[in-house]
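Trainee: model this:
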Amino acid sequence: MITQTVLNKLEFPEVRRRLSVHCQYSVASDLARELTPTPDRRVAETWIATTAEARYLLDSFPEFSVGGARDIREMLTKVEKGARLQPSELLMIMDTLAAARRLKRMFIKLPEYEERFPNLLDIIHGIENVHRLESALEQSIGPRGDVLDSASVELARLRKAVRVAHSRLTERLNNLRSSSRVGSAMQENIVTVREGRYVIPIRADARNVVRGIVHGTSASGQTLFIEPFDVVELNNSWRERQADERQEVNRILDDLSEKVADHADVLRRMVDSVAEVDLALAKARYSRAIDATRPVFHDTTTSAQRVRSEDIGHPSHIVSLREARHPLLNPDTVVPLSLDIGADFRVLLITGPNTGGKTVALKTVGLLTLMAQSGMFIPAAAHSELSVFPDVFVDIGDEQSIEQSLSTFSSHVTNIVSMLRRVRSTSLVLLDELGAGTDPQEGSALARALITRLLESRAMVIATTHYSEVKAYAYATPGVENASVEFDVETLSPTYRLTVGIP
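Mentor: You can find the predicted model right below:
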């Protein structure tokens, strides 16, 4: 199990955030921010192969993209509960249907797509044809999110009736305000609307000139907004026709919402498929941005599985990195590292000065492992090889906590004790500054005991320390190898370069 604490310690959430920036679809962006490493090697292989296909696709056809799809998941939940979708929401569903259809059509037009992109094709298969639903929506909803007259014969008839009623009403009002009796009583020679009904503005001192219903007054009280009795029936007719129109529009929206609800499962699979394609493309874009390559997963089935006491290497897993770089550091200044662990030893102990790059080396291995198990290329030279670890355990503190108090030391010990209860041979264990935060003699003894216990568990371990006794212990213990970050004696500054075999 890889916990959220481990992901946070290795700064994986920041990698996910940077990956999400390369997504074009908001649902894919959500997937990127929630991406979790898989403990299953076959799944990891499939994810990496999918990313490789996406990288080849973008390299060969740069114009290929996911565009126009919207996040309609909330709307699907609403209609399944019997809610009525609004025209703007139905328009978003239309946009998503059209985007998914374009994506699928664009994909199957690619040359030899079945042979070149089998994993992407499996995802594309999740986009099903829903022509009848799309046709019903296109017939009913306009590009501005309005219900079209073509939505139903009855709606077209009712809207015509509304226009006729409105024309008769405005014609009568224009006749009234052009008459000398009413015109002389008007504050302004205009027609306006109050409470959804047409009225004319009459001066308060001419109230008795125009008989009708008062719908309001101006702020000064000098103007009354009156609906003349002569147009009450025409106003009523217009309002009734509008009510009939609204009722028919609601019936159409209910009918379309029911159709969407009937296709909710299909639409969810469509959204998921479009998002998965976009996530694969985002992984490909991010790999180009950080100059990453496809990692090779070590085939544990070809490794010796027998556990013998004299074994010094790992029984099944290896990590072999070439020119690996931490993806969150400046690529122009970061110093690449290369290391092999698992074949000849399974515990690597890194020593060196403070701020010399020990913790960065530790985090680089851990973070690249998480990236690979999440289907992402890694910033390392080609043919770098990693294993899939079901469990990753981390105990890394910052510089201050490493140096400081008993409470911090106790926290580290508690974390390590919990780790030892769960660690197994397929685990990756990363420990920063073994035994730090306490008396040097006690810390050194604790570090040696911890390494001994981890050797017995047969886990793969990378740890850092500055205790000379631990370096000597590693030198004399089979299965443990020393490494160091170089220090330039002339400039008295670290070079950040990792050297394996030299403490």
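
Trainee: from here on, contacts and neighbour counts on C-alpha atoms
Mentor: Fine.

Trainee: in the stretch 401-503 of the chain, which spans are strands?
Mentor: For the stretch 401-503 of the chain, the strands defined by DSSP state E, counting those that start in this stretch occupy 427-431, 460-464, 480-488, 493-500.

Trainee: Let's compare: structure for the following, please.
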Amino acid sequence: MEKMNEKSLNTLEYFKIKQQAQQYLVTDLGKKELKHLSPYINKTEIEAALDETKDAADILRLQGGIPLPKIVDVKPFLKRLDIGATLSAKELAAVGKILRVTNEVRRFFRDLQDDEVDLTKLYETAFELETLPQVTKKLALSVENDGHVTDDASSLLKSLRRQIITTEQSIRDTLAEFTRGKSAKYLSEAVVTIRQDRYVIPVKAEYRNVFGGQVYDQSASGQTLFIEPKQVVSLNNRLSQQEAAQNEEIRRILRELSELIAPYTAEIEANAKLLGHLDLANAKAVYAKNIGATEPAITDEQFLYFRHAWHPLLDLKKAVKNDIMLGQDFKTMLITGPNTGGKTITLKTIGLIQLMGQSGFFIPAGEGSRIGIFDEIFADIGDEQSIEQNLSTFSSHMTNIVSFLDKITPHSLVLFDELGSGTDPQEGAALAIAILDDVAAKGSYVVATTHYPELKVYGYERPETVNASVEFDSMTLEPTYKLLIGVPGRSNALDISSRLGLPQTIIDSASQFVSKDSQDLNNMIGDLVQKRHDVEEEKIHTQQYLKESEQLHSDLEKAYAALNEQRDQLLEKAKQKSNDMVNETSKKADQIIADLRQMRLSGGSNIKENELIDAKGQINQLHQPENLKKNKVLKRAKQKHDLHPNDDVLVKTYGQKGVLLRKAGNHEWEVQIGILKMKINENDLEKISVPDENAKGNRTSVKRTASSGISTSLDLRGQRYEEALTNVDRYLDSAQLAGYSTVTLIHGKGTGSLRSGITQYLKNNRAVKNFEYASPNAGGNGATVVHLK
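Mentor: Purely as a prediction, here's the structure:
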């Protein structure tokens, strides 16, 4: 990848931006990638880098960042594996950590995808990570993060370590007898210690022969000897053999693990590099959050527009923010103003922000800012305010300018600080004008600071060139560091002299010699630039409103779809629950009906078969269909139930036509059937069309169905007196319409008041021919048999 010149990067302090971002990195490869990072010059690469930072910023906002632990660079270890070497336990642990983190990061991004988090680039990066499940599992089982080989690495290693523990305990128990018993008086200190990997006790020199054995060490004074008593020599020998066997088994395990991962060195190295890349994207996002940076847009035309921009190395709370434009109406900007007024820092701000944007960093500017794409940024800046550099001389300026004049292209950004300074003012101004003309002829973009008044005139006369200045407060006699585009710097001599006490008569006299034409032109140019700025701001606000509106519209569509889906799910659940309840009830009803049928067959009850069938049918009607949304038959049925007064209807129970009079309740209508007025449930009504009597063609006739659905008996037991008489009245009307000649009213015996009331009612009902109590085996005086006319 082609890189920008290092001299300009150093001049603009690009390396300090990388230093600030480095503190947020946790992986060695992330730090390595940042070290070699330089601004991209290809639009596709710039967009990709900014998209990655945007993705990482979204993850930081939603999840607190990408979960990456500290990871070392394993590339040297992998190279050793490629030549057949065996890695140490710590090296294997580092490789195993790469594999475990690979699994965790892939799982993290898969969860983000399942949660429908919208990312532009990092999904692609994360899913390039290649997991090696078997290798990962074996390394995790065998080696801990600190490089300790676990007991589970092999059964032999586990056995050897148990033997070592047992032997060590035996040695300690044996030596403890010397430290606690009569022999303790021969010891310098009642402790057990280790010398040359052998367990020993500290014995006073004069008693060296008491314990026998071998001396392995002595104190500096020679008064204490560290002796291995003869009682533990064989145990120590056994321990040495066991430890040697353990070490040999560990070497075998490390060799086996090295051979296991050797075929996958390319995949592991690629994973480590991808994790470092994700680490860098995450660090860019954290850095952007901490300095308040925003994502810039990219323009192909090199139109810069930095809103409320500030230098990223300054304190955000104290930095003065400026709006900076370049490229659309002018390609050259000449900044004038007093020393220490902020000219140089403005120049460096422009260059550094552009470098940051082309490196994939968010920029220290307001939302809606735009960067261009430059193949090179050349900077000749002698920062007199920097203690890190000596004052630039004329020769050093010229040497630097000469070095890049032949490299400038139409896609370059050139920054001149105090162009032509350090020599005779007249010659310096002439050189500055000539250099600016040469750079402009090549089509480059230029920002230059100067003290020369001749360059103010140059800003008026040359096309695509504009004057600018840093503001100076004549009241406080201090700079404000505000950039004024379109307005050249003023000397402020008259204002300053007035503030310092120069007589007003002198001030007025001097004012007469100052031409007002230049000031009027300044005001006109400043007004035009302000209008351009206002248009840019309005455009940004409009785009922001449009973006917010589109987001709101998208959110509403998603919410509406989710609401509909939730409603459908609730309806289906409710129907399913209702059907489950009906099924349960139906099972119980089936059992009851079966019992009743059995009773009737056995002669124990006067229950008719059609009553059992009707009861079963009513229960089955409680079922809710699973999906009624697109059922056209049901839609037509619903239309038939859309009832209104004066509609012609069919009373399905009686098979009779009638006319609706009024709605008598939530689900009941008063219906005129012939000379009768009855209250009928709307589920028993069907709207029909009655043809005109004069119309030709077949006339519609309605016949009573074979089964009216009306029972030949009415059970009134348990009902109050008024309720029972109302039900009897309705029932007899229905029975008469159904064509029944005999019905039975079951009122029970009880106190006899209900029976007496029904008897009195039947005597006064003109539809009743006669009546008598039921036969003894059919209920006796607990039921009345009514014969209808």
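
Trainee: List the TM-score for the superposed pair.
Mentor: Superposed pair, TM-score by TM-score structural alignment, normalised by the length of the first structure: 0.87. Supporting alignment: 483 aligned residues with a Cα RMSD of 2.8 Å.

Trainee: sorry, back to before: please dump the strands of the stretch 401-503 of the first structure into JSON lines; it should also carry distance to residue 104 of the first structure for every row.
Mentor: Shown next, in JSON lines, are the strands of the stretch 401-503 of the first structure (distance: least, Cα to Cα, whole Å):
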{"stretch": "strand 427-431", "distance to residue 104 of the first structure": "40"}
{"stretch": "strand 460-464", "distance to residue 104 of the first structure": "44"}
{"stretch": "strand 480-488", "distance to residue 104 of the first structure": "51"}
{"stretch": "strand 493-500", "distance to residue 104 of the first structure": "47"}
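
Trainee: Packed most tightly, which of those would that be?
Mentor: Highest mean neighbour count among the strands of the stretch 401-503 of the first structure (mean count of other Cα atoms under 10 Å): strand 460-464, with a mean of 26.

Trainee: Mind reading off the mean deviation between that strand and the second structure?
Mentor: Compared with the second structure after fitting, strand 460-464 of the first structure deviates on average by 0.8 Å (mean Cα distance after the TM-score superposition for the first structure).

Trainee: Which stretch of the second structure is that strand matched to in the alignment?
Mentor: Using TM-score structural alignment, strand 460-464 of the first structure corresponds to residues 445-449 of the second structure.

Trainee: Quick one: distance of that stretch to the chain centre.
Mentor: 42 Å (Cα atoms, centre = their mean, to the nearest Å).

Trainee: mind checking the SS state of the equivalent of residue 302 of the second structure over in the first structure?
Mentor: Under the alignment by TM-score structural alignment, residue 302 of the second structure pairs with residue 317 in the first structure. Look at residue 317 of the first structure: counting by DSSP: H, G, I helix; E, B strand; the rest coil, its state is coil.

Trainee: Which residue comes closest to residue 317 of the first structure once chain neighbours are left out?
Mentor: Leaving out its chain neighbours, the residue that sits closest to residue 317 of the first structure by Cα to Cα, 6 or more residues apart in numbering is residue 387, at 5.6 Å.

Trainee: Just to check, that neighbour is in contact with residue 295?
Mentor: No - counting by Cα atoms under 8 Å, residue 387 of the first structure stays clear of residue 295, with 9.7 Å between them.

Trainee: Relative to residue 344 of the first structure, how far out is the counterpart of residue 469 of the second structure in the first structure?
Mentor: Under the alignment (TM-score structural alignment), residue 469 of the second structure pairs with residue 484 of the first structure. According to Cα to Cα, to the nearest Å, residue 484 of the first structure stands 17 Å off from residue 344 of the first structure.

Trainee: Then residue 74 of the first structure?
Mentor: According to Cα to Cα, residue 74 of the first structure stands 54 Å off from residue 344 of the first structure.

Trainee: For those two, indicate the residue with more neighbours.
Mentor: Remark: of residue 74 of the first structure and residue 344, residue 344 carries more neighbours, 16 against 9, as counted by other Cα atoms under 10 Å.

Trainee: would that one count as being in a strand?
Mentor: No - when classified by three-state DSSP, residue 344 of the first structure is found to be coil rather than part of a strand.

Trainee: By how much does whatever helix or strand residue 370 of the first structure lives in deviate from the second structure on average?
Mentor: Using DSSP states H and E, the element containing residue 370 of the first structure is helix 358-372. Comparing helix 358-372 of the first structure with its match in the second structure after superposition yields a mean distance of 0.9 Å (mean Cα distance after the TM-score superposition for the first structure).

Trainee: Where in the second structure does that helix align, residue-wise?
Mentor: By TM-score structural alignment, helix 358-372 of the first structure lines up with residues 343-357 in the second structure.

Trainee: show me the contacts for the equivalent of residue 485 of the second structure over in the first structure.
Mentor: The equivalent of residue 485 of the second structure in the first structure is residue 500 (alignment by TM-score structural alignment). By Cα atoms under 8 Å, 6 or more residues apart in numbering, residue 500 of the first structure lies in contact with 339, 481-484.

Trainee: possible to save these as CSV with distance to residue 176 of the first structure?
Mentor: Listed next are these as CSV, based on distance: Cα to Cα, whole Å:
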residue, distance to residue 176 of the first structure
339, 94
481, 102
482, 101
483, 99
484, 98
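
Trainee: just checking, what packs against the next helix or strand after the helix holding residue 370 of the first structure?
Mentor: Downstream of helix 358-372 of the first structure, the next assigned helix or strand under DSSP H and E is strand 385-386. The criterion is 3 or more Cα pairs under 8 Å, 6 or more residues apart in numbering; DSSP states H and E, and the helices and strands that strand 385-386 of the first structure contacts are strand 296-297, strand 319-324.

Trainee: Mean distance between strand 385-386 of the first structure and the second structure after superposition?
Mentor: After superposition, strand 385-386 of the first structure averages 1.7 Å from its match (mean Cα distance after the TM-score superposition for the first structure).

Trainee: Also stretch 94-108 of the first structure?
Mentor: Mean for stretch 94-108 of the first structure is 2.3 Å (mean Cα distance after the TM-score superposition for the first structure).

Trainee: Now do the same contact list for the aligned residue in the second structure for residue 438 of the first structure.
Mentor: Alignment note (TM-score structural alignment): residue 438 of the first structure maps to residue 423 of the second structure. Residues in contact with residue 423 of the second structure (Cα under 8 Å, 6+ apart) are residue 394.

Trainee: quick one: residue 423 of the second structure and residue 453 of the second structure, what's the gap?
Mentor: The gap separating residue 423 of the second structure from residue 453 of the second structure is 15 Å, by Cα to Cα.
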